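> here are the coordinates; sequence isn't available:
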């Protein structure tokens, strides 16, 4: 069953000030003890490498493959290890994992140096040994690719797999390795479908069963085993005849409105006409919104109106749930625009908001000449921040895209690392703190040619499903604020095998074709975060049907509370679950992709609580969460509490401290509300910090933005019947003149108990809130008496 979200009332405010501190890194205290401990680890790893039950099988020569785990934050070049005779670096799989081929003599030399360090406290090139955390071997789990890990082996056998071997720069070694591996395939009865031999990429496509695949996962020369590309945009889908669809009925007259600020709209498109309202041009001299073929605005408009157009085509049904408005604020013809886009945007927003009550505006725009430099927020971003606060509207904007010519020469080998370079930072207006900024992830994996020739290696895709879009841009915004906020499908890139030219046919986002009248087809595909943004804007606008009075801050809080990191992104960017990996995830995918399973309506096992309040400077607001006893009952299982806070402060571009007002929240566990209010007093904290067990993101990580989200996982009940509280704090910037009064904000809390069979969490939370309201009513009556 699906239910309306529940309202959460706050308790009483109290004054507060709340500082935090951080701390340092690794330095070996006792070199002899360090050498002895590392020597023990090395001997254990060497035992695993030679143990018949664990050791690798095969290999084109007799060297052993050893995994060297570096210490976090270690900057030593991996090739430094080749100073040890008999050791050849194969690959650095992530910042802290180096793979090397080592002869028996090389392994002996490693052991000798560690023994010398343990005995004397000193050794030649001790910096190499100090950089090491541990040793291990490359396991079948390490060789399992992301798609295979998530989906498992196909049920139908035999099945197709892509097997990548370790890259070999020398042609003679590469050829010897491939010959030996092909011989092994024949011995195992595995059919080779195709092969690719390049200095940085050696890959074979094979057909096998699971027993044969298990052998491949233990082979020394295998880097990864994964499923071949799947999914893609077929040309048949793009050529679908819209005359086969039912007639599109107009949305209800009271349906929420969404406005697309773009290059105009082909409002006569058969799938738009019924839902399209006013379409105006806001450029001077004022031209019609339809002067030129507005393919970009129509493409974006289709996604804003329908969300997943690809799915709608497959379902053969288009049902608009929103009213669509359009404001032409830029040209998409490659020509210079003489008028500031900020002026056109402001005029359009004031007009469409005033005339039609539009509260959600999608602006799929990015200024390639304004790559964020880490300093002030200016230009269009500032305009959006200001209008958000003044008018109470929500802007959804893309993170921006790299251009295809900005891909590195070895894009395949450098993905996703090149996305963290300086030139890949956000474009204006993606830095806007009060807007929802959307980055990109990939969904499809098979180009048009790969779909037509499934048994050959036609192209090499850069991203697997749900990994970062290869052209997306990264944050953070000013003062380290998390941006993008969330991510959505933006397409993918493949490199052609001959020449390495990038292409994306079959890998893009599908939407409506603004030029259908002259080009014949109702649909087209394209790539870019410009198309990820309207997918999120669509969800934000649909929320208004369920929560009509929601402020932009509440819409952002709801979106953030229901976002999660895609597993494929976690596996790619944070396989060791460490602080560095977490930082990369936040810079590239923000809080994650929005899961709409319980976004619009609460479910029996997933309950969303909403609150909108106003808080004064140097005040603290308290919320006691209505967590029922059943949430903690019945032993160990995963329960989750997610908290999201959003607000839209006044901003000033002449200050490095861009926000006038700073708000943040803490989740605390205590016996009672009195204990919490006593602990949080002005200028002091009496031993009650934020609950850290099972916490996703700490306060220092999330508090610099105006959308702040964290999640707590509980495996068992809290001790001593403790209760859970959310505490919201305000502290203004030094430049504030104190004239703002109380600052509005929104909180969304999600309680999830998905592992308990027949959970009735919603009914129990609602009953607890009703009982609390009745108790407060009785207290008020008693107070008046």
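Sure, I can see it. No experiment lies behind these values; they were computed from the predicted model shown.

> From now on I want contacts and neighbour counts done on CA atoms only, so please keep to that.
Will do.

> Neighbours of residue 586, how many?
Here the count is done by other CA atoms under 10 Å, and residue 586 has 24 residues near it.

> I'd say it and residue 482 touch.
Yes: with contact defined as CA atoms under 8 Å, residue 586 counts as touching residue 482 (6.3 Å).

> what secondary structure does residue 91 sit in?
Classification of residue 91 by DSSP: H, G, I helix; E, B strand; the rest coil places it in strand.

> er, residue 142 actually
helix.

> on that earlier part again, touching both of residue 586 and residue 482, which residues are there?
Common neighbours of residue 586 and residue 482, using CA atoms under 8 Å, 6 or more residues apart in numbering, are 475, 476.

> Included below, for side-by-side comparison, is a second structure:
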């Protein structure tokens, strides 16, 4: 089949007016009695002041405590207006905002007696004369942040024992730098015995402030009372399982290094075995970012396995073909080390003295700041099984927030993260697994994605199963009556985790082969058949060149491998561009057997499979009957761009399946404290047919993007809009968006040229009004028949596209 370069997506130029935002009022809550409201909140205010004074007395001469509490907001409010309102209540500074702007807002107050709050509350309630202060309509009340909500899940599962010294992650509310650094400095000097208290590491970014603290249980109980403390938990630990297997002779294999001009891939993991005969020709550099194991060598085995997949893809295919041709140069950052248990098993462990976030921060900067490495992909195949994204009141995890900040800064590098694993045997017997698969993946909250898979700017990768197979059944057994494969080929792996992500964004976005579970019940104990696992590289090549394992840990580097291949073709393109091509090439290979109506089934599918399984050839090439049109550029806040292409009528008139697909990728600033919108700006797209783009421009000039809310299609254009799936509100939650329309038969009302794509950029909290958002948008038209579309569209585009 003939292959072609992708085509530019022509932009239609038109003037769009921007209107200034108008302020809105507040709704008075039903059944509110102002006198009762006053008494309740005066009592709460006095309680907050009393508890704060106790803390000041307790830490007098050591710490200068800050008054931090929370305000419950009962309706969606304009952030900028409400932020100013809160500041008028005694200089309240917003530290954290709830989702949808409703719920708990965390604030820092300069008014330690809450006197201004009390006075204005009294005037609002009619207790004393004065102004109305109707903003109280939006406030249900104020409250101290309960100590229980600051304690992490690991501590709740395993409370610290009296007299013991443990390591903890202590997250602070992200105050202004001056207050934050002063507090940390004072905290370091509060306890003078380093055997009982010591801050061993810290990391402060735009979104969070995190400390690694070694302290006694008694000091832990004191610190949890401090209002500056947002959360304390035991340190992060990895969720994967190294598993080695038998040796294969590779003496006759062809092992080829990457091309000299190939770009680099960075693996952040347990290190690599750089002298492995299948890796040694591809290693561009390796460094150690933990201090327990001094060598860079991979003791655990996980990093070597991940590295092998990232540069070779399908290891088993390489074995069959007897050729290992590395796609990219390999770089390794070691952030974990191996530790043996009493049985001699080796487990991955993190340096107790250092924050994992600090190690990753140092590792990424060290490698990505070196231009000679030409690194275009960073793979992180680990996650914290205890940091599960909850359905409500979720807040971005520090590690995921860090990755997003770095991904925004290093805008030419694609970050890839595994979705995480959860074994159904932890919850169900074999019959229950078979009966409840795949429904438990979306119904059981313990299968939700984990930190750092919630990262918005990374590509999060889930796992699908390959063809079921059985390994070495015992004599007299048959595969059919002894082993039960849980998933069919291309169905979700029975252990993969599901979304949605922060603010409902589609996560994971992509899937790849990560293995299956093939089980049998052995007297009440689940036994796994190794045939469900993938072939990987072993970290002990002198004993065993290959290992077997399964997990999203190994699906993620399959995507990293594809990113590396695409980046070799487009080495100077941005991460937005590379991710766009990858997402545009993806398709859901098989609809899982989910319950419910069609909409419910589709929603469950997107939660588990995202946009599907990508294809390298489709990512880098256009074909006669499948044409990719792209535009990469920048767009201002609260602005739109319009693109148009005159699709030939033969596209619809020729019988066969037709598909139109749009992908948008962008890299907005993020902020973990903004639960209402983790992304600083939201982008979306709308697709229209049979209407001239000038009319679309005219209608969009009449609306104010800051005021329209969820519906951004002007009423007059509704009948021309092509309804894409997933719907707009699901798509626009994230910064990796895809929508498509399939015509399986001739449309009753045949769409007419042109196709017009509208790109919309709405500001959420970015203060710099001159900010320009980089993006990449692509439009695909595809026909199942051998229709010669490419030349027709290329000719039309070349006549209209503006030379840049």
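Sure, I can see it. Model, not experiment: these values are computed from the prediction.

> Do you know the score for how well these two fit?
TM-score for the superposed chains, counting by TM-score structural alignment, normalised by the length of the first structure: 0.66, backed by 549 aligned residues with a CA RMSD of 2.6 Å.

> Next one: residue 714 of the first structure from residue 641 of the first structure, what distance?
Using CA to CA, to the nearest Å, we find residue 714 of the first structure at a distance of 8 Å from residue 641 of the first structure.

> for residue 262 of the first structure, that is, sorry about that
Using CA to CA, we find residue 262 of the first structure at a distance of 38 Å from residue 641 of the first structure.

> can you pull the contacts of the residue most central in space within the first structure?
Nearest residue to the geometric centre of the first structure (CA atoms, centre = their mean): residue 589, 2.7 Å. Neighbour list for residue 589 of the first structure: 439, 440, 468, 474, 483, 484, 485, 486, 487, 565 [criterion: CA under 8 Å, 6+ apart].

> The helix or strand where the first one lies vs the second structure, average offset?
Just to be clear, that refers to residue 439 of the first structure. Per DSSP states H and E: residue 439 of the first structure is located in strand 436-441. Superposed on the second structure, strand 436-441 of the first structure shows a mean distance to its aligned partners of 0.6 Å (mean CA distance after the TM-score superposition for the first structure).

> which residues in the second structure does that strand match up with?
Matched against the second structure by TM-score structural alignment, strand 436-441 of the first structure falls on residues 459-464.

> swap in stretch 308-320 of the first structure?
Under the criterion TM-score structural alignment, stretch 308-320 of the first structure matches residues 314-326.

> buried stuff in stretch 716-726 of the first structure?
For stretch 716-726 of the first structure, burial by neighbour count (16 or more other CA atoms under 10 Å) applies to 717, 723, 724, 725, 726.

> Please disregard the earlier target; I meant stretch 757-773 of the second structure.
Buried residues in stretch 757-773 of the second structure, counting neighbours by 16+ other CA under 10 Å, are found at 757, 758, 759, 760, 761, 762, 763, 764, 765, 773.

> Residue 404 of the first structure versus residue 333 of the first structure, what's the distance?
Distance, residue 333 of the first structure to residue 404 of the first structure, using CA to CA: 18 Å.

> re the thing from before, show me what the strand holding residue 439 of the first structure is packed against.
strand 394-398, strand 486-489, helix 529-546, helix 579-589 (3 or more CA pairs under 8 Å, 6 or more residues apart in numbering; DSSP states H and E).

> repeat that with 7 Å
Contact analysis of strand 436-441 of the first structure by 3 or more CA pairs under 7 Å, 6 or more residues apart in numbering; DSSP states H and E lists strand 394-398, strand 486-489, helix 529-546 as its packing neighbours.

> for those, which one sits closest to residue 308 of the first structure?
Comparison of these against residue 308 of the first structure by CA to CA identifies helix 529-546 as nearest, at 7.2 Å.

> Quick one: the residues in the second structure that that closest one pairs up with.
Using TM-score structural alignment, helix 529-546 of the first structure corresponds to residues 552-569 of the second structure.

> which residues in the stretch 1-150 of the second structure form strands?
Remark: strands assigned in the stretch 1-150 of the second structure by DSSP state E, counting those that start in this stretch are 7-8, 11-12, 67-73, 93-96, 103-109, 139-143.

> Put together JSON lines for these, with mean neighbour count on each row.
As requested, the strands of the stretch 1-150 of the second structure are arranged in JSON lines below (neighbours: other CA atoms under 10 Å):
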{"stretch": "strand 7-8", "mean neighbour count": "19"}
{"stretch": "strand 11-12", "mean neighbour count": "18"}
{"stretch": "strand 67-73", "mean neighbour count": "22"}
{"stretch": "strand 93-96", "mean neighbour count": "21"}
{"stretch": "strand 103-109", "mean neighbour count": "22"}
{"stretch": "strand 139-143", "mean neighbour count": "19"}
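
> Now render the ones you listed as JSON lines, adding distance to residue 569 of the second structure.
Shown next, in JSON lines, are the strands of the stretch 1-150 of the second structure (distance: least, CA to CA, whole Å):
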{"stretch": "strand 7-8", "distance to residue 569 of the second structure": "16"}
{"stretch": "strand 11-12", "distance to residue 569 of the second structure": "25"}
{"stretch": "strand 67-73", "distance to residue 569 of the second structure": "50"}
{"stretch": "strand 93-96", "distance to residue 569 of the second structure": "42"}
{"stretch": "strand 103-109", "distance to residue 569 of the second structure": "47"}
{"stretch": "strand 139-143", "distance to residue 569 of the second structure": "55"}
